[in-house]
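Engineer: no FASTA, just this:
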């Protein structure tokens, strides 16, 4: 890639945000597996807050964006992130040394929003993030009330008990303690 990266119009802005998210997760939680599910769920949370702009639909693991999946592949092809697959473990996404160049496309508010998302949600496993994102998707798209949220998520994800879901949603500050 040559030339200057134009701040607002760059086709690399979303990839830059993905790169920054991966970088911040790697810095805050060294050794943690950052895979595609974690990226999908945290980018969903950023989209909810009008920081990222992707369309999401409900899938088995919660909100999913095929557009984001394509953007993640684009980020890999352009050297912003490195994606590897390990048998029996899944995907591992790491920042590259070129990522900082693309992070410059983000404004201060966007970087701050990513930082806040990493602080609030980066500690969760992919499975727990899928519960959190599913709860918020159900709340936003179907008007599910807080008092019925854990049960609604349980109906969508039967392998988790309502008590466990409630505990995760409280830890994520989705439900009050």
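Structural biologist: All right, it came through fine. A quick note: this is a predicted structure, and the numbers were derived from the prediction, not measured. Numbers count the residues shown, from 1 in each chain.
Engineer: all contacts plus neighbour counts: C-alpha atoms, from now on.
Structural biologist: Will do.
Engineer: can you pull out the helices in the chain?
Structural biologist: 13-28, 36-48, 66-77, 99-103, 108-121, 126-142, 146-156, 162-171 (DSSP state H).
Engineer: dropping in the other structure now:
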């Protein structure tokens, strides 16, 4: 899969762009960082390592790969207002055939397709919160916290994000993660 990593990333950008065109959201760098993080959490392993960043989980290797896609003319990065960028997939029909059957099967599984559709309904800021909440929960698990509770998760997210998100928004992010099989939270 490593040799097809660029094509898989291009294909994912293409899929998200298709779904986002229906929701009015744009595929930008922040958006892509969060959705790739969440897709990896559901088993689509592209071998990116994520650490916590100001805007939530972030992978410098993914950032590099996005720019490599641009250099190879697989995507165009369109600066919108100096603050945000839109990543637009170029039509490269010849390259699509180089995706292996296994890669396409993995990306086109019902679970991944449904998740792509669901995630496309969120904007980059909402995805930042969802991915950050998931990251916090996983860090708690890694540190040996067996029983997770919403109050502790909310406190830790608020510590990271300050007043950027309300408690209600954090609870909605937890609910999304639970409903989509990312986590199971007690009380």
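Structural biologist: Now that the structure is in, tell me what you want to look at. Because the structure is predicted, anything quoted here is derived from the model rather than measured.
Engineer: among the helices of structure 1, which comes closest to residue 87 of structure 1?
Structural biologist: Closest approach to residue 87 of structure 1 among the helices of structure 1 (Cα to Cα): helix 36-48, 14.7 Å.
Engineer: hmm, who's touching the closest one?
Structural biologist: When contacts are defined by Cα atoms under 8 Å, 6 or more residues apart in numbering, helix 36-48 of structure 1 is touched by residues 18, 21-22, 52-54, 56, 61-65, 68-69, 91-93, 113-114, 117, 121, 125-126, 129-130, 133.
Engineer: still on that earlier bit, and the helices of structure 1 as CSV, adding distance to residue 84 of structure 1 and mean neighbour count?
Structural biologist: Output for these, formatted as CSV (distance: least, Cα to Cα, whole Å; neighbours: other Cα atoms under 10 Å):
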stretch, distance to residue 84 of structure 1, mean neighbour count
helix 13-28, 14, 23
helix 36-48, 11, 22
helix 66-77, 10, 17
helix 99-103, 17, 19
helix 108-121, 22, 16
helix 126-142, 17, 21
helix 146-156, 30, 19
helix 162-171, 29, 18
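Engineer: now do the same for residue 19 of structure 2: its match in structure 1.
Structural biologist: Using TM-score structural alignment, the partner of residue 19 of structure 2 in structure 1 is residue 28.
Engineer: do residue 77 of structure 2 as well
Structural biologist: Using TM-score structural alignment, residue 77 of structure 2 pairs with residue 83 in structure 1.
Engineer: who's in contact with the closest residue to its match other than its chain neighbours?
Structural biologist: Closest residue in space to residue 83 of structure 1, ignoring its immediate chain neighbours: residue 93 at 4.5 Å, by Cα to Cα, 6 or more residues apart in numbering. Neighbouring residues of residue 93 of structure 1 by Cα under 8 Å, 6+ apart: 22, 33, 34, 35, 36, 81, 82, 83, 84.
Engineer: for residue 28 of structure 1, same thing?
Structural biologist: With the criterion set at Cα under 8 Å, 6+ apart, residue 28 of structure 1 makes contact with 118, 122.
Engineer: re the thing from before, I figured the match of residue 77 of structure 2 hits residue 90, correct?
Structural biologist: No - using Cα atoms under 8 Å, residue 83 of structure 1 makes no contact with residue 90, being 10.3 Å away.
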